[in-house]
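Asker: Got a predicted model here, sequence first, then my questions.
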Amino acid sequence: MRGEGCAKTDRCGCALRVSGLACRYAAAEVFAEASFSLDQGSISFLVGPNGAGKSTLFRCLAGWTRPYAGAVELFGEPFDGSSREQRREIAYVPDVPSFYDDLTTQEHIRFVQQANGGLSADGLADDLMDAFGLSAHRDRYPSAYSRGMRQKLALVIALAAMPRLLLLDEPYGPLDPGAAEVLSSLLDGARSSGAAVLVSCHHGVPNLKPDQLLRLADGSLEVVESDGFADGLSSVGPVSAPLATAPGAPGVSDGVCARRG
């Protein structure tokens, strides 16, 4: 089944609508005709094998990469990443978050708050730091953090912005079990507050049931509907082999996509 429009519920409107999205590297097609939508107040999981194009899809949705074809609408308006006001509605955490070498953790949080017009209160960021066990490390540089701690910091910054659309590329991978439980609780809270959340994942996600499951494999995206996900992933079944790329082509999470015209 293809997702052509947002589900009609009494609490939801359409946060993100994707129509016929395609991306390729030179002659190698990553995916094509990807169509789906995300409701406000919902969580969707994106699954698929390594190399299927999940990170590339996230970059297109966040406005970081221009697709080869297709369209993205954000809250009913065309979106290509060029509008500062629209970008403030989105928080995107890539699979490998990056930070400034000369800013401490606390300085990162303040910098992002100022860059976004002070959209979040210090108290929320402090609460998130406490929840992820980072409060004692706020004066350290992220370069001194472990991979899991850097992931936690990226999540703190994203969640503190209180976005209406939250895009998380493999957020659970580097987290310890306790932090994974914290993240699930926070995402469930974001859903209850009306945010739309898209999470890519390979393994079971603790205590978080998605409203929708998206499967990207072999160059196409399928919207899977099921009443019982059992941690969100058991109904997907085995995934096929990763999409092959042309010799010398960049990995799917790297590089910039070509665009028609």
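Answerer: Here it is on my side, so go on.

Asker: Please count neighbours and contacts with C-alpha atoms only from this point.
Answerer: Noted.

Asker: Could you check which helix or strand contains Leu109?
Answerer: Actually, residue 109 is Ile rather than Leu. Assigned by DSSP states H and E, Ile109 belongs to helix 105-115.

Asker: and what of Glu33?
Answerer: strand 28-39.

Asker: Helix or strand next in line after that strand, which one?
Answerer: Strand 28-39 is succeeded, C-terminally, by strand 42-47 (DSSP H and E).

Asker: Report the angle between that next one and strand 28-39.
Answerer: Per axes from the mean of the first three to the mean of the last three Cα atoms, to 10 degrees, the angle that strand 42-47 makes with strand 28-39 is 160 degrees.

Asker: coming back round to it: list the buried residues for the helix holding Ile109?
Answerer: Thr105, Gln106, Glu107, His108, Ile109, Arg110, Val112, Gln113 (16 or more other Cα atoms under 10 Å).

Asker: now stretch 21-32
Answerer: Applying 16+ other Cα under 10 Å to stretch 21-32 flags Leu21, Ala22, Cys23, Arg24, Tyr25, Glu29, Val30, Phe31, Ala32 as buried.

Asker: Is it possible to get those out as TSV so that each row also shows distance to Cys60?
Answerer: Shown next, in TSV, are the buried residues of stretch 21-32 (distance: Cα to Cα, whole Å):
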residue	distance to Cys60
Leu21	9
Ala22	9
Cys23	9
Arg24	12
Tyr25	14
Glu29	15
Val30	12
Phe31	12
Ala32	13
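
Asker: Of those residues, which pair is most distant in space?
Answerer: For these, the farthest-apart pair by Cα to Cα is Leu21 and Tyr25; their separation is 14.1 Å.

Asker: Before we go further, Arg17 is sitting in a helix, right?
Answerer: No: per DSSP: H, G, I helix; E, B strand; the rest coil, Arg17 lies outside any helix segment and is strand.

Asker: Can you tell me how far Ala69 is from Leu221?
Answerer: Taking Cα to Cα, to the nearest Å as the measure, Ala69 falls 15 Å from Leu221.

Asker: Which one's more surrounded, these two?
Answerer: Higher neighbour count among Ala69 and Leu221: Leu221, with 26 against 18, using other Cα atoms under 10 Å.

Asker: Flag every buried residue along the strand or helix carrying that one.
Answerer: Using DSSP H and E, Leu221 sits in strand 220-224. Buried residues in strand 220-224, defined by neighbour count with 16+ other Cα under 10 Å: Ser220, Leu221, Glu222, Val223.

Asker: then this one, side by side with the first:
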Amino acid sequence: MEQRVVLITGCGEPTSIGAALALELKAHGLRVFATARNVGSMAGLAAEGIDTLELDVTSPASIRVAVTTLEDATGRLDVLVNNAGVMGRSPLLDTDLAALRAMLEVNTLAPLAMVQACAGLLVAGALRSGRDSVVANISSIGAIGLPFMGAYGVSKAAETALSDTLRREIANLRIRVVTVSLGSVQTQMAVGDKSVPLLSGKPSGFFPNWEQLDAAAKHTMVKNAASGPLPRTVARRLAAELVAKPRGHIWDGFPAWVFRFVVPLLPVALLDWILRTSTSAGLVLAPSAGDTPKTE
């Protein structure tokens, strides 16, 4: 039997879910192609016998080179994991739209670009193995609309919709699409607060205490991440699903079960109140007639 092949994006950080998943899937007997913008950042994975490729998921040329290299080496793809992503914090009123577009390129459009580029190889993998190929899109519970994570939430909500739609559109092509909604995990992105800048150079003026709000939001994010599972724990569970017959929607991380089972049952007004009062949104200063910022 031919060895099954997996391509994973976003493996550059050694403590990332992408890197952990690469190791877990290799342990399951798959040939793993791990990718990142900087191949040197994956030296540890290469030392474990994992193929590493340079890939910038926002560059069509880079995608073509990586997919061509994969095709020349294997002629097939059985599992594609769209894991690359970025996050950041800002009030939506003060979010730089160019920065938001850049985030959408990575978190939303890149997964679709990867599926489009790899579709032929995924179909080939299904035909050669006699079982469905798999696309796993790593999304987030942040899609619900967490205060000051709006740009990230928008990108992940769109990715979730994209993933769910793809699952229905290409099922007959023998490609099973999986949406993975992750809560907090002890990744360097969360615990180390590796956020991309999103603030506009012309703030609205409605958040004069933004430094306080941001510090509180950062504290909550880091605390939740510390309460979450380790990347290798999530990767172990996810790998077990991907090599079998994965569900269409997988939830993991802290507290994913709340967002899966409880949140859908809450009235909108109650959910809004909870998210406003339990986050730094509750610290936003009410405007007064004397200091309302002027619209430019």
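Answerer: Right, received. Where do you want to start? The structure presented is a predicted model; accordingly, all values stated were derived computationally and were not measured.

Asker: Now the TM-score, please.
Answerer: The TM-score (TM-score structural alignment, normalised by the length of the first structure) is 0.31; 125 aligned residues with a Cα RMSD of 5.4 Å.

Asker: So what's the residue count around Asp169 of the first structure?
Answerer: Asp169 of the first structure has 24 nearby residues by other Cα under 10 Å.

Asker: Is it in contact with Leu57, as I believe?
Answerer: No: counting by Cα atoms under 8 Å, Asp169 of the first structure stays clear of Leu57, with 9.8 Å between them.

Asker: if we can go back for a sec, out of the buried residues of strand 220-224 of the first structure, which is nearest to Arg87 of the first structure?
Answerer: Distance ranking of these against Arg87 of the first structure, using Cα to Cα, places Leu221 first at 24.6 Å.

Asker: Against Leu213 of the first structure, how distant is Val72 of the first structure?
Answerer: Val72 of the first structure is 19 Å from Leu213 of the first structure, by Cα to Cα.

Asker: Ignore what I typed, I meant Glu181 of the first structure.
Answerer: Taking Cα to Cα, one finds Glu181 of the first structure at 20 Å from Leu213 of the first structure.

Asker: okay, the two: which has more neighbours?
Answerer: The neighbour count for Glu181 of the first structure versus Leu213, taken as other Cα under 10 Å, is higher for Leu213 (24 against 16).

Asker: Show me what the helix or strand where the more buried one lies is packed up against.
Answerer: In the assignment (DSSP H and E), Leu213 of the first structure maps to strand 212-217. Identification of packing neighbours for strand 212-217 of the first structure by 3 or more Cα pairs under 8 Å, 6 or more residues apart in numbering; DSSP states H and E yields strand 42-47, strand 220-224.

Asker: give me that answer again for 10 Å
Answerer: Contact partners of strand 212-217 of the first structure among helices and strands, from 3 or more Cα pairs under 10 Å, 6 or more residues apart in numbering; DSSP states H and E: strand 28-39, strand 42-47, helix 54-62, strand 196-200, strand 220-224.

Asker: helices or strands next to the last one in the packing?
Answerer: Contacts defined by 3+ Cα pairs under 10 Å, 6+ apart place strand 220-224 of the first structure against strand 28-39, strand 42-47, strand 212-217.

Asker: need those strands in a markdown table with distance to Gly123 of the first structure, can you?
Answerer: Shown next, in a markdown table, are these (distance: least, Cα to Cα, whole Å):
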| stretch | distance to Gly123 of the first structure |
| --- | --- |
| strand 28-39 | 28 |
| strand 42-47 | 25 |
| strand 212-217 | 32 |
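
Asker: Among these, which comes closest to Arg84 of the first structure?
Answerer: strand 28-39 (21.1 Å).

Asker: ok, Tyr92 of the first structure - contacts?
Answerer: The contact partners of Tyr92 of the first structure, by Cα atoms under 10 Å, 6 or more residues apart in numbering, come to 58-59, 61-64, 154-155, 157-159, 163, 165-169, 198.

Asker: Just the buried ones out of these, please.
Answerer: 58-59, 61-64, 154-155, 157-159, 163, 165-169, 198.

Asker: Give me the number of neighbouring residues for Thr35 of the second structure.
Answerer: Neighbours around Thr35 of the second structure, by other Cα under 10 Å: 28.

Asker: and the helix or strand harbouring it, what does it pack onto?
Answerer: Assigned by DSSP H and E, Thr35 of the second structure belongs to strand 31-36. When contacts are defined as 3+ Cα pairs under 10 Å, 6+ apart, strand 31-36 of the second structure packs onto strand 5-8, helix 17-27, helix 43-47, strand 51-54, helix 60-74, strand 79-82.

Asker: try 7 Å this time
Answerer: strand 5-8, helix 17-27, strand 51-54 (3 or more Cα pairs under 7 Å, 6 or more residues apart in numbering; DSSP states H and E).

Asker: helices or strands up against the longest one?
Answerer: Judged by 3+ Cα pairs under 7 Å, 6+ apart, helix 17-27 of the second structure is in contact with strand 31-36, helix 231-242.

Asker: Just send those back as JSON lines, with distance to Ser163 of the second structure too.
Answerer: Shown next, in JSON lines, are those (distance: least, Cα to Cα, whole Å):
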{"stretch": "strand 31-36", "distance to Ser163 of the second structure": "21"}
{"stretch": "helix 231-242", "distance to Ser163 of the second structure": "15"}
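
Asker: among these, which is the most enclosed?
Answerer: With neighbours defined as mean count of other Cα atoms under 10 Å, those peak in mean count at strand 31-36, which reaches a mean of 24.

Asker: I am finished for the moment; much appreciated.
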